[in-house]
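Enquirer: Sequence first, predicted model second:
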Amino acid sequence: MRIGRLIVLLLIFAAIVAGIVFGIMFLTKTGIFGAAFSDPVSVVLPSASPSSTDNLSATAVDATLPSAFGLQTEVQQNGEAINDFNRTDPVSFPAGSAYTSLTGISSFRGNNYRDAAHFGGMENAPQKLEQLWSFDLGAASASAVAQPLVVRWDADMRRMMNLYDDKKSKDSLTEVILASADGKLYFMDLTDGSATRDPLALGFTAGGTPALDPRGYPLLYVGQGGDGTGASYMNVYSLIDGSLLYRCGADQRDAFAYRSAFQRFGASPLVASEADTLVWPGENGIVYTIRLNTNFDPAAKTISVAPEEPVKYHYTSAQYADDAQINEQAPRLYGFKSAPAAFKNYLLLSDNGGLLQCLDLNTMSPVYAQDVGGASDAALVFEHTGDSASLYLGTYDAAGAAHICKLNALSGETVWQKDVAGKLPASPVLGSGSLNGMVFFNLSGSDSGELIAYNKETGDTVWQHPLERPGASSPAAVYASDTSGFILQCDGNGKLLLLDGKTGEEKATLDLGGETQGSVAVFGNTAVLQSGQKLFGVLLS
């Protein structure tokens, strides 16, 4: 009898213990229910130390002298044209991996080298793609240079921002920021796609990808898009309360612009942190540099800017003409649509007329120039190794030819160039880890597309993978902790592919539906991209 009672008591005790254990599992969302309840977002943080660019210096050779292209340039300061300019607070950009203190992807392709559409990596090599969530937007994206931003805010920053209360208190909140074609900024939780704060009505369509301030300040830089024929401004917003702090541009045209009937700000800007200077090329053909005089007081939870008059650069030659005057003798069109790259005091940018320039930002004078064959929508990707530096870009011309180029970034000389039929609105991606020595381009044809892996030293094709529909979405490289690399690529019909980056073998696909033009951003094991009128979160597992 006593033994029976003891067994009953032991069973009751075991049941209580089990109940406590399972309760803890449920509350902490771990254990055997982890697959159903745990936060799916994980990231292996980068560990590589940034390499120094102190030994790099740009100098033209005879063939790349600006004078060889007949370039005539001018600088405007305080509204007046000047002959000589020397910046009082010199600009110097760091290595790409040191560009921002933020945890995440703060601008188009991540930094001033435009080589980081991903942040961190994954523990294991991905084998499948799984839709985590979708978020309804007011319009479909039509821009190849549109990409979500992804940032993990610390506790102090969360508390001062106008986040919803449950998001303020959420540890490791990772926020997705997207400028939609419906004229609003949307803010979402990377974990589940739920809104983190109210949308911000801009009153205009953004021109491309906004940029977060690389110093970690709660500032967001948003360029105005549209059809290029009306008002267009560069805008600076506070992420504390969503207020507009500053805008610069014109209702009709900047009088300093040679391009008289078109203005837009589609290039994702850069900020030179130590010089507190915003660098923003416009499609009107002007490069704007603006000292912001930023004042951020975390204790008071306030931020402000007191910008100085922009210092502007423009250029022309006998080969350039305004939109309505383009002809065989003057075939080049002014304006910068693609995101520039930068190292030290040099800005590297390619224009609508097929001319690439290296601009010394401290003197606002061109160091070298190079003909790259056609208009540039895609970002330029900068790379340096030791005493050498390279630039990768894709352009296309009105005759239907695309030009895939590698240049010496210090002199502007062409290392190799591939001329193929098609268009190249998408930005390239450089491989690292197991993909070291490779560069990837999404070539868009009339009815289909193709992802091409090139040997970056020789320009030889390593592999090609067909895409069912042409599109402008840029590829992204993702990596496991063993450095094995994979490529994410979406075609024009919303089909997302995961490829083995070494061989081009298809590992997984996911049909998102809708037309895809914008590019993907990847945080750890989670990709974010727009297809049709929805933004998707996709788990790589």
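Expert: Arrived safely.
Enquirer: Please count neighbours and contacts with C-alpha atoms only from this point.
Expert: Noted.
Enquirer: Quick one: distance of stretch 497-512 to the chain centre.
Expert: Between the centre of stretch 497-512 and the centre of its chain there are 22 Å (CA atoms, centre = their mean, to the nearest Å).
Enquirer: who touches the residue nearest to Asn408 when sequence neighbours are not counted in this structure?
Expert: Distances taken as CA to CA, 6 or more residues apart in numbering place Ser390 nearest to Asn408, at 4.8 Å, with adjacent residues excluded. If you count contacts by CA atoms under 8 Å, 6 or more residues apart in numbering, Ser390 has them with 382-384, 406-410.
Enquirer: In strands only, show me those residues.
Expert: Per DSSP state E, strands hold the following members of the contacts of Ser390: 382-384, 406-408.
Enquirer: Quick check: the two most widely separated of those?
Expert: Longest distance between any two of the ones in strands among the contacts of Ser390 is 12.6 Å, between His384 and Lys406; criterion CA to CA.
Enquirer: let's bring in a second one:
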Amino acid sequence: MMALDTVVLFFLRIFRRFDKVYRYEALEQTGPEDKPHPVKGTTQDDLGIECNLEVNGKIQAEYQRLETIAFQPGEDYTKMEGIVTFRGDNLRSGAAFGELPSRPKKLEKKWSVSTGRLQKGYGKGYWTGSGWTGQPLIVRWTPELRKLMNIYPHKKEKEGLTEAIYSTMDGNVYFIDIEDGEKTRDDLFVGLPFKGAGALDPRGIPMLYLGPGDSCGDEPARGFIYNLINCKKLYEFGANDPFALRKFHGYDSSVLVAEAADTLIAPGENGILYTMKLNTKFNRETGELSIDPSETVKLRYKTYRSSEQNYWLGMEDSGVMWDNYLYIADNGGNLMCIDINTMKIIWAQDVVDDTNGSPVFSVEEGVPYLYIATSLHWTASPRLKLGDVPIFKINAITGEYVWKHTYLCNTVAGISGGVQATCVSGKHSISDLVIFPVARTPQVRAGILVALDKKTGEEVWRYHTGRYVWSSPVDIYDPDGNAYIVVCNSEGDMDLLDARKGTLLSRLNFGANIEASPAVFNDMLVVGTRGQEIVGVKIS
């Protein structure tokens, strides 16, 4: 198959380009004061989307949230020190907290923690190590909170303790001191495979939100909320939800919490968007913590092309929240803008294929945009398993394409080519760049990392990653604003790059596929491998 792949690509290269840029004329000009709305081609009817609402167990035609939600532009998602959700915040802007003390030159492995495996609930085989998306959460708890928690006594007294909280595919949650790799408390065994990052409550309330990617035997996949004072379960939702139109249930999406409205926003791979008022009570002196969810609202949808066999329903990526709008894509190639206060779809855009990487939000010259790309699944050619994978820049007000850059990719059943990762929207010295890994191109086992000009979509640099990449790259910066990228591939390589030039500075190899996504706190990086190991790496 590898030889055939090489021959086919050789002849294809004679007749066609492997990548191409398309640019689009806007139907209307948008500015900073405009609110999201559809234009011709971006209405939900254009994609044949039909919706239903369930509020507190009853079907309703209309809904208006009692306490409105608004994630105000320019406001931080959290005041906590660390990475509390996938890619850090409600805009999915990055997986690094703090900055490097100086220009980095090398990566150095400092510690490792062994993880396990979990028997699959169907067929043969095991879930092993850390999978996609697999990003750890990292937090430096306040001294007051740390003293209330079931952290080991010697760690509880440690000044500046920074804890990695890592849910993995063996059904465990691990708690690790990122400085030395020692456990900070007992492992939390849930018994379901965790692929997504989970999330911490951004209000500094010690709650952990978890979502397994699949069921396991008689244990159905469902959303969980845990109390991190004592690691006891507070609540669960979504198990075999009869409101779902899709049989499969998974909860890989990293949830968001609206602080003022005390409301959870949780997309499901069963085709349902869940929101619920948590009614949180937390005593910061005694550690008493409780929730009593109410106003449970479910939005389900279907499209003209979705079924159990093709263009599946369900949201596997993590959504962006801007103002009162949720931007999220699905397994069926639909990118949707949803008013979270009415649970109505404002606009929808066809992004062509299964979309697992999360949208990333960027405001440029006062106008909000989204960057997103797809895996190669539904649109691959039946015989050769080849197809053009699009990277999009999309106007967040109207849903219109701004530009599209396509790459010819291969795919393999169950291990897709294309873009599985979430991009880097550059800051500081690379504020003009957006950076995507593209898997299984040009050869089936190969991959590239590309930096595209935000305005034009043209390629600025290309880095060959060796084996293909599913892991989301992480951008980090020194005190002068110089940018660096860490990217991990499926052969276990971890590369540190100069993000302006796309050149290699340092490499480590961990001997096993790294499809999980790293998170960084100052100069310490944490990531897990499929080889049942969590590693701590110093960037120096």
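Expert: Sure thing, it's come through. Because the structure is a prediction, the values reported are computed rather than measured.
Enquirer: TM-score for this pair?
Expert: Here the TM-score for the pair of chains, by TM-score structural alignment, normalised by the length of the second structure, is 0.86; 479 aligned residues with a CA RMSD of 1.6 Å.
Enquirer: now the contacts of Ser390 of the first structure as TSV including neighbour count and distance to Ala195 of the first structure?
Expert: TSV is the format used below for these (neighbours: other CA atoms under 10 Å; distance: CA to CA, whole Å):
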residue	neighbour count	distance to Ala195 of the first structure
Phe382	25	35
Glu383	19	37
His384	20	39
Lys406	26	41
Leu407	20	43
Asn408	19	44
Ala409	25	42
Leu410	22	45
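Enquirer: Would you enumerate the residues in contact with Glu54 of the second structure?
Expert: Contacts of Glu54 of the second structure by CA under 8 Å, 6+ apart are 60, 297-299.
Enquirer: Need the counterpart of it in the first structure.
Expert: Matched by TM-score structural alignment, Glu54 of the second structure corresponds to Gln76 in the first structure.
Enquirer: Next, work out how far apart that match and Asn295 of the first structure are.
Expert: Applying CA to CA, to the nearest Å, the value for Gln76 of the first structure to Asn295 of the first structure is 26 Å.
Enquirer: Same check on Phe336 of the first structure?
Expert: For Phe336 of the first structure relative to Asn295 of the first structure (CA to CA), the value is 30 Å.
Enquirer: So these two - more neighbours on which side?
Expert: Ranked by neighbour count (other CA atoms under 10 Å), Phe336 of the first structure and Asn295 place Phe336 first, with 27 against 12.
Enquirer: Skipping adjacent residues, who's closest to the match of Glu54 of the second structure in space?
Expert: Lys312 (5.1 Å).
Enquirer: now the helices for the stretch 1-150 of the first structure?
Expert: Per DSSP state H, counting those that start in this stretch, the stretch 1-150 of the first structure carries helices over the ranges 2-28, 34-37.
Enquirer: of these, which approaches Lys128 of the first structure most closely?
Expert: For Lys128 of the first structure, the closest of these is helix 34-37, at 15.4 Å, according to CA to CA.
Enquirer: what's the closest one aligned against in the second structure?
Expert: Under TM-score structural alignment, there's no match for helix 34-37 of the first structure.
Enquirer: So what's the gap between that helix and the chain middle?
Expert: Averaging C-alpha coordinates over helix 34-37 of the first structure and over its chain gives two centres that are 32 Å apart (CA atoms, centre = their mean).
Enquirer: Report all helices and strands that that helix contacts.
Expert: Applying 3 or more CA pairs under 8 Å, 6 or more residues apart in numbering; DSSP states H and E, one finds that helix 34-37 of the first structure makes contact with no other helix or strand.
Enquirer: what comes up buried for it?
Expert: Using 16 or more other CA atoms under 10 Å as the test for burial, helix 34-37 of the first structure gives no buried residues.
Enquirer: Quick check: the aligned residue for Phe521 of the second structure in the first structure?
Expert: Alignment note (TM-score structural alignment): Phe521 of the second structure maps to Phe523 of the first structure.
Enquirer: Count the residues that sit near its match.
Expert: Under the neighbour criterion other CA under 10 Å, Phe523 of the first structure is assigned a count of 28.
Enquirer: My understanding was that it contacts Met122; is that so?
Expert: No: Phe523 of the first structure is not in contact with Met122 according to CA atoms under 8 Å; the separation is 9.2 Å.
Enquirer: In a markdown table: the contacts of Ser390 of the first structure, plus distance to Leu356 of the first structure.
Expert: Output for the contacts of Ser390 of the first structure, formatted as a markdown table (distance: CA to CA, whole Å):
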| residue | distance to Leu356 of the first structure |
| --- | --- |
| Phe382 | 13 |
| Glu383 | 16 |
| His384 | 18 |
| Lys406 | 12 |
| Leu407 | 10 |
| Asn408 | 12 |
| Ala409 | 11 |
| Leu410 | 13 |
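Enquirer: ok, of those, which one's closest to Pro66 of the first structure?
Expert: Leu410 (14.0 Å).
Enquirer: Which residue in the second structure aligns with that closest one?
Expert: Residue pairing (TM-score structural alignment): Leu410 of the first structure is matched to Ile397 of the second structure.
Enquirer: which residues touch the residue nearest to that match when sequence neighbours are not counted?
Expert: Nearest residue to Ile397 of the second structure, sequence neighbours excluded (CA to CA, 6+ apart): Pro36, at 4.0 Å. Pro36 of the second structure makes contacts with 337, 346-347, 396-398, as judged by CA under 8 Å, 6+ apart.
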